[in-house]
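*Asks:* I would like the atomic coordinates for the input below:
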Amino acid sequence: MSVKTVRSLADLKPLAREMAAARLAAEVERERVAAAMRLAEQERKIFELTVGPVTPLRSTDRFIHAVEPPSPEPRQREADERAVLLQALSDEIDVESLLDTDETLSFRREGISLEVVRKLRRGHWSLQAQLDLHGLRRDAAREALGLFIHDSARRGLRCVRVVHGKGHGSPGREPVLKGRVRRWLVQKSEVLAFVQARASDGGAGALIVLLNGTA
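*Replies:* All right, here's what the predicted structure looks like:
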């Protein structure tokens, strides 16, 4: 054997080692894949034994529409607003000093002219909403009134009616809410003025209230 042939055989040894290593790596990978498949098959059989026989559902042509979730309700904010409104309306304020001493003890905020009160009394503005406080106790009536005025002003209403009753069903036939409603209304910044309703609109048992931005 010549020297050249010996060198050629020596050069082939590293190549042979690389090929052997490659075959070993391929065999290891095949064994890993096979093991994974056997494990998956075992898990499938265990699942089938656990669940039992399964009947495939019949295919249908129905289209299932995605249901939009309802809009979140700001319940905590509404509760906070109710609490603020309830606390803000005091029963201790001296309302008599704030009322005009006419035949109906009307009210007008500073800067509101007497002509506005006259127009309100004549029905210049159409009634857009009404709150009836009949049968409500003091705290419930106070909360209802605060929410009604707040909501009406936020909706941009101009003129509303508040029915407090004439007191015919109260002990002593005295209107329990009449004075309190006046006292609460003068504390609401949304209220510009109010007058006793005309006979056709409730008379002594109701007030016509003018709200912000309407004068």
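*Asks:* hey, let's count contacts and neighbours off CA atoms from now on
*Replies:* Will do.
*Asks:* doesn't Phe148 make contact with Asp132?
*Replies:* No: using C-alpha atoms under 8 Å as the test, Asp132 is too far from Phe148 to be in contact (10.3 Å).
*Asks:* what do these two both touch?
*Replies:* Counting by C-alpha atoms under 8 Å, 6 or more residues apart in numbering, Asp132 and Phe148 have no shared contacts at all.
*Asks:* Val117 is in contact with Arg108, correct?
*Replies:* Yes: between Arg108 and Val117 a contact is recorded at 7.0 Å, counting by C-alpha under 8 Å.
*Asks:* which residues touch the residue lying closest to Gly165 once chain neighbours are set aside?
*Replies:* Closest residue to Gly165 in three dimensions, ignoring its sequence neighbours and counting by C-alpha to C-alpha, 6 or more residues apart in numbering: Gly205, at 4.2 Å. By C-alpha under 8 Å, 6+ apart, the contact set of Gly205 is 163-166, 178, 196-197.
*Asks:* could you also give me the structure for this next sequence, so I can compare it with the first?
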Amino acid sequence: MAPERKDKERKLSTEDRILWGRVAKSARPMPGRMADLEAFEAALAAEAENEEKTRAAKAATAPAAVDTQNAQTSAKQPSGQHHPFERPVKRKIAKGRLALEARIDLHGLIQSEAHGMLLDFLLRAHSRGLRHVLVITGKGSSMGSEGALKRAVPLWFSKPEFRFLISSYETAAQHHGGDGALYIRLSRGKGEKL
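*Replies:* I've put the predicted structure just below:
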């Protein structure tokens, strides 16, 4: 008798999710298999949400006493919350006085392709020390489109794999894509000066 496999219990690491995103970019579902792909993506999203809930529960039950050195270290790390751009910064970007250092165009892609490409793009931009980038999602105004990426991308930013890469984001100015694009401010890397 073969030993029972426990593949269902295995959780994907961040690296596995990134790898899946890269594979998904290059693959097209077979006709009639889109439902399977969507179910798999839903399972990945549910798994990430469960991990986040578990972390939050562990943090809530952790002892309240924290030594001052740990408190100082955690104060220097990004909080994972995204704040809106300051008006002067958004104005400078919109007028071209503050450069957008990179851009990615996701419109026309399915969510699994876009997720992997966006994560890869933001990881590379963050590792290069870039600060302001443009993400074009598209407005979803074409016939039969509901603007899936326009709605999904901001939701992805709260997921663990994106959360600490991004400091803030805001809808772009009209000439940069308006409702179909986002200005992203990447968080600073460790040891970067303000």
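*Asks:* now what about the TM-score between them?
*Replies:* Comparison of the two superposed chains (TM-score structural alignment, normalised by the length of structure 2) gives a TM-score of 0.52, and 119 aligned residues with a C-alpha RMSD of 3.2 Å.
*Asks:* rewinding a little: among the contacts of Gly205 of structure 1, which lie within helices?
*Replies:* Judged by DSSP state H, the contacts of Gly205 of structure 1 include Lys178 as members of helices.
*Asks:* which residue range of structure 2 does the helix ranked longest in structure 1 align onto?
*Replies:* When structure 1 is parsed with DSSP H, its longest helix is helix 3-51. Alignment note (TM-score structural alignment): helix 3-51 of structure 1 is unmatched in structure 2.
*Asks:* other SSEs contacting that helix?
*Replies:* Identification of packing neighbours for helix 3-51 of structure 1 by 3 or more C-alpha pairs under 8 Å, 6 or more residues apart in numbering; DSSP states H and E yields no helix or strand.
*Asks:* would you say Glu110 of structure 1 is within a helix?
*Replies:* No: assignment of Glu110 of structure 1 by DSSP: H, G, I helix; E, B strand; the rest coil gives coil, placing it outside any helix.
*Asks:* can you tell me how far it sits from Val116 of structure 1?
*Replies:* 12 Å (C-alpha to C-alpha, to the nearest Å).
*Asks:* compare those two (neighbour count), which wins?
*Replies:* Val116 (18 against 8; other C-alpha atoms under 10 Å).
*Asks:* does the more buried one touch Ala215 like I think?
*Replies:* Yes: between Val116 of structure 1 and Ala215 there is a contact under C-alpha under 8 Å: 6.7 Å.
*Asks:* aligned partner of the residue nearest to Gly165 of structure 1 in structure 2?
*Replies:* Match for Gly205 of structure 1 (TM-score structural alignment): Gly180.
*Asks:* cool, and Leu136 of structure 1?
*Replies:* Aligned partner of Leu136 of structure 1 by TM-score structural alignment: Leu109.
*Asks:* re earlier: what are the buried residues along the helix or strand just after the longest helix of structure 1?
*Replies:* Downstream of helix 3-51 of structure 1, the next assigned helix or strand under DSSP states H and E is helix 75-88. By neighbour count on 16 or more other C-alpha atoms under 10 Å, the buried set for helix 75-88 of structure 1 is 82, 85-86.
*Asks:* can you add distance to Pro14 of structure 1 and give the residues you listed back as JSON lines?
*Replies:* Shown next, in JSON lines, are those (distance: C-alpha to C-alpha, whole Å):
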{"residue": "Arg82", "distance to Pro14 of structure 1": "88"}
{"residue": "Leu85", "distance to Pro14 of structure 1": "91"}
{"residue": "Leu86", "distance to Pro14 of structure 1": "93"}
